[in-house]
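Chemist: Fold the following, please.
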Amino acid sequence: MASIEPSKLDRMKRSFRSDAELDEVFIVLSIGAGLIATLGLLANSPAVVIGAMVVAPWIMPLRAAAFAVLFGDIPLLARSLRTLLVGVCTTTVLSILLGKLAGLPQFGSEVAARTSPNLLDLGIALVAGGLATYAKLRSDAVSSLAGTAIAVALVPPVCVMGLLLSNAYWEDALGAGLLFATNLLGILTGGLVLMACMDSDFRQELKRSHLGAANFALTGLLLIPLGTSFFNLLGQARNENTRDSVEKTIEQFLTRETLTFGDKKKIDVERVDIDWRQNPPVVRVIVRVLDPELPTFKQVSAVQEEINKRQGLRFRLVVERTAIDIVGPKEKPNVQSPISLQLIDSTIEPADDTKPVDNTRPFKEVPQIEDVPFLDNMQIPEKRKKNHLDSTAELEEIKAPEVPLDNQTTVKPLN
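Modeler: Below is the predicted model:
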């Protein structure tokens, strides 16, 4: 440590001690960030969770811890970890209480996304830790601190762990705790590496630091669960990509190839799904047909055989037929006009309204109705006897002669 200027080292120690202080500002910001993050996770709102990342002050004691590890300053390391432990415990308790009060039966995607960390999360933490330390050593780079806090989130994983503990989801809570440990050690390791890269004196101190070796060893242990999770994720992504490729190939074959289920005018392929949970995988095709007997079993078998010839796997083809009826009135063709010439195919012959349409008489052959019989006391007025049927003139009422009650025929009741 003698190779470093005492005045420079003292200034750095005072600055990092200030970052490690457990004061009112740290407690208030930790509680606020914990409340915001927990409520944002309950509401499944990414924007709210990001706001909590910016408010959280936890990255400051972690920077101080990285400096303490580099120079073997046990008191500063203990102070930094104590401050961070108070923030973690407070946030965990708050998230457990809010989870109990909310009583949600299940959580959204923001919670699920923080239960399966992998090597990518460790890489992000390493870079963010280095940038956070760089912003501390270079005052003109302090603007990057907010972005660093967003990139490597410390508060949200703790809140996720508390919410999952409130619902007794132990395994998922362990995954959230692993993510927090990954971010914690990643920030420490990234800060150490950055300081060693910036100054040769820091690099010499790191080579002699036993705490630094212990930190690298703990970070190395994380490679086991994180690497396993990463390779599982990679294999799952490859499987999904292969499945998507096979599904697209089969769908294109069923909808575009010549050999399908028969006449495309009578059979319309509406949807193609593949159930990969069965062996052989089941290709489920939903078709709309005019004839409920189509496609036949023979046609489906031929298509299944052709699919299996083209793929490296054997599939079972299942077709769901939906019979449809086409209903709609007929209409006379349009007469030639600018808009009809523009929109309608010119090769279509114009309509001839003198020819029968589907064995029915054309409109000109329908006889004109001159008169309509009316019932009882209604008749056509004299002025409308020559009018057409669709006239809306009023009808005149016929007054029937009054008949005395004595002359009316008595209606005998039925026995």
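
Chemist: Every contact and neighbour count from this point should use C-alpha atoms.
Modeler: Fine.

Chemist: Give the other helices and strands that the strand or helix carrying Gly130 contacts.
Modeler: Per DSSP states H and E: Gly130 is located in helix 119-137. Using 3 or more Cα pairs under 8 Å, 6 or more residues apart in numbering; DSSP states H and E as the contact test, the elements touching helix 119-137 are helix 59-71, helix 144-151, helix 170-198, helix 223-256.

Chemist: For it, list every residue counted as buried.
Modeler: 119, 121-136 (16 or more other Cα atoms under 10 Å).

Chemist: quick one: stretch 58-69 to chain centroid distance?
Modeler: 37 Å (Cα atoms, centre = their mean, to the nearest Å).

Chemist: neighbouring contacts of that stretch?
Modeler: Residues from elsewhere that reach stretch 58-69 (Cα atoms under 8 Å, 6 or more residues apart in numbering): 16-17, 19-21, 30, 74, 76-77, 80-81, 83-84, 87, 129, 132-133, 149, 154-155, 184, 187-189, 191-192, 209, 211-212.

Chemist: I have a second one here; can you model it like the first so I can compare?
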Amino acid sequence: MRLIRLLVGTERLAELTDVLDGEGIDFVVTEERERDAVIVEFPLPVQAMENVDRTLDESGFEDLDYSVVANAETASTERFEELEAEYVEADDETDSVSVEEVRVTARSLLPDRRTYYAMTVLSALVATVGILLDSPAVVIGSMAIAPQVGAAITASTGIVLGETAMIRDGVRSLALGLLVAVVTATLFGLFLHDTGVVSPALHVSTVKQISTRISPGFLSLLLGLCAGSAAALGLATDLPLALVGVAIAAAVVPAAAAVGIGIVWGLPLVALGAGVLLVINAAAILLAGAATLRVMGYHWGGGDSDPDDDRDWARLPPSRETVVAVGTVVLLLLLISVPGVAVVEHVRTEHEVSTVVRDTLDQPSYEDLQFRELQVAFADLGLLGLPTEVTIQVSRPADTTHPSLAGTLDDEVEARTGKPVILAVEFVDRQAASESDDDLGPREPHTDPAGAGQAPPAAHSVATRPGRY
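Modeler: Now for the predicted structure:
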């Protein structure tokens, strides 16, 4: 609910009260003797703001020297329940807030620069720690303190309303914030790497929190689209944006940290894959937010039009706001489509490798093996000249070996995909309590009798050919 205060001259008081009475709005009037004016105060449901604001503008009250819109908890007036029944409980499309309120709220969500970048640095530090510890809880904590929701909503709102300043501030804050996050993760990762806090021998590409963010796909794009759309929906319907902020941060902050970790550990495909995911999700958030607001009826000009204006708008030159908004949308589409080529290629490669693995393991000679996991490193599309790294994990009975499996799969994958690969097979031994239990499925790695109770590492077989790559 909103509480509105308007300062009008005494000569226009009767005109304003007639408008409010016509809308069924209860009000109070306070005299301002020094200004020869009065303050008119009245409560409104959020859903009534847009309609009442339009009515006041049409009545000539759009450029008042003093107008305040404040939050209110409750109101008890003679006709307020009727207003709620009309705007809140009605089935028509009156559940969105006014254009002006959307504009003001979006601007207020962007904190000052010092706070914004400080919170970005802290969130990047926490995300880096969570990824290296492979702790989902810590990574979620980094999302909760990330401030990117304000920048994203400001930019999306600016695109829809044609506000050049909002587009500039939002896009710049989001881009620079993500750059700061990448630099922070890189410097912090370098410190952890060089001081030995984290072992340089750590295979970061096998860490679950990294491997899930270096292989962008359609589900990753869907995350960005849903986060942006949810943010716009929350803004337009006056719903809490705190949880939406976590969703937006989930799409970008861990990916930014993964880029820094890939740079420090000298893994270009990790940095490239996470970087592509970061760019695609950031662009998807802005586009989805703008599209959702546009579908809900918001656009530049506030949705108001003059019925007596008979100009041919199609032939008028586009305004500067229109050019900037359309140009921003085109740029965002390019940011999605260019890396999107790599994403489509990666998904295709992953599907082909999965088909080869399953067809191979279905052969009688490998009937005792069970497929567990597949990881295909993000392809560089020939930009870095690196082969595609493929890691396959299968389980096997503890007393069996398959030394030729990696070579067989390597040949089959290269023949199917038409590109060079480095393929590794990780075997996880399983042991059943009895002969009849051997088919119950994968179990924990067995214990080495001579290893003081320690489970041995999974056996590996890597197919490589010297001088080939």
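
Chemist: Quick TM-score on the pair, please.
Modeler: Once the chains are laid over each other, their TM-score by TM-score structural alignment, normalised by the length of structure 1 reads 0.56; 266 aligned residues with a Cα RMSD of 3.6 Å.

Chemist: which residue sits closest to the most centrally placed residue in structure 1 in space, ignoring its chain neighbours?
Modeler: The centre of structure 1 sits closest to Ser109, judged by Cα atoms, centre = their mean, with a distance of 8.8 Å. For Ser109 of structure 1, ignoring the flanking residues on the chain, the nearest one in space by Cα to Cα, 6 or more residues apart in numbering is Asn44 at 6.7 Å.

Chemist: how about the helix holding Gly130 of structure 1, which residues of structure 2 does it hit?
Modeler: Here helix 119-137 of structure 1 aligns to structure 2 at residues 218-236, judged by TM-score structural alignment.

Chemist: re the thing from before, now which residue in structure 2 aligns to the residue nearest to Ser109 of structure 1?
Modeler: Under TM-score structural alignment, Asn44 of structure 1 pairs with Asp134 in structure 2.

Chemist: any idea how far Gly212 of structure 1 is from Ile96 of structure 1?
Modeler: Noted for Gly212 of structure 1: a distance of 34 Å to Ile96 of structure 1, by Cα to Cα, to the nearest Å.

Chemist: The two: who's more crowded?
Modeler: It is Gly212, of Gly212 of structure 1 and Ile96, that has more neighbours when counted by other Cα atoms under 10 Å, with 24 against 21.

Chemist: can you pull the buried residues of stretch 51-63 of structure 1?
Modeler: 52-63.

Chemist: Quick check: the aligned residue for the residue nearest to the centre of structure 1 in structure 2?
Modeler: Aligned partner of Ser109 of structure 1 by TM-score structural alignment: Lys208.

Chemist: ok, that match to Asp169 of structure 2 distance?
Modeler: 35 Å.

Chemist: Next: Leu267 of structure 2.
Modeler: 33 Å.

Chemist: With Ile248 of structure 2 instead?
Modeler: In terms of Cα to Cα, Ile248 of structure 2 sits 18 Å off from Asp169 of structure 2.

Chemist: Which one's more surrounded, those two?
Modeler: Using other Cα under 10 Å as the criterion, Ile248 of structure 2 and Asp169 rank with Ile248 on top: 30 against 17.

Chemist: check contacts around the more buried one.
Modeler: 148-149, 224, 227-228, 285.

Chemist: Mind doing that once more with 7 Å?
Modeler: Counting by Cα atoms under 7 Å, 6 or more residues apart in numbering, Ile248 of structure 2 makes contact with 149, 227-228.

Chemist: how would you label Leu317 of structure 1: helix, strand or coil?
Modeler: For Leu317 of structure 1, the secondary-structure state derived from DSSP: H, G, I helix; E, B strand; the rest coil is strand.

Chemist: Quick check: closest non-adjacent residue to it.
Modeler: Computed as Cα to Cα, 6+ apart, the closest residue to Leu317 of structure 1 that is not its neighbour in sequence is Val283, at 4.8 Å.

Chemist: Now do the helix or strand harbouring the one you found and helix 223-256, the angle between them.
Modeler: Per DSSP H and E: Val283 of structure 1 is located in strand 282-289. Per axes from the mean of the first three to the mean of the last three Cα atoms, to 10 degrees, the angle that strand 282-289 of structure 1 makes with helix 223-256 is 30 degrees.

Chemist: According to the alignment, what residue interval of structure 2 corresponds to the following helix or strand past strand 282-289 of structure 1?
Modeler: Next in sequence after strand 282-289 of structure 1, counting helices and strands by DSSP H and E, comes helix 297-310. Alignment of helix 297-310 of structure 1 against structure 2: no match, by TM-score structural alignment.

Chemist: buried stuff in helix 297-310 of structure 1?
Modeler: Residues 300, 303-304, 307 are the ones in helix 297-310 of structure 1 that count as buried (16+ other Cα under 10 Å).

Chemist: from the chain's centre, how far out does the strand holding Val283 of structure 1 sit?
Modeler: In terms of Cα atoms, centre = their mean, the centre of strand 282-289 of structure 1 is set 26 Å apart from its chain centre.

Chemist: re the thing from before, tell me the average deviation of the helix holding Gly130 of structure 1 from structure 2 after fitting.
Modeler: Helix 119-137 of structure 1 differs from its equivalent in structure 2 by a mean of 1.3 Å after superposition (mean Cα distance after the TM-score superposition for structure 1).

Chemist: thinking again about what came up before, out of the helices and strands packed on helix 119-137 of structure 1, which is the most enclosed?
Modeler: Among those, helix 59-71 has the highest mean neighbour count (mean count of other Cα atoms under 10 Å), at a mean of 26.

Chemist: one step back: so the residue nearest to Ser109 of structure 1 touches Ala112, yeah?
Modeler: No. Using Cα atoms under 7 Å, Asn44 of structure 1 is not in contact with Ala112, being 10.2 Å away.

Chemist: so Arg5 of structure 2 is in which element?
Modeler: strand 2-9.

Chemist: mind listing what's buried in that strand?
Modeler: Result for strand 2-9 of structure 2 [16+ other Cα under 10 Å]: buried residues 2-8.
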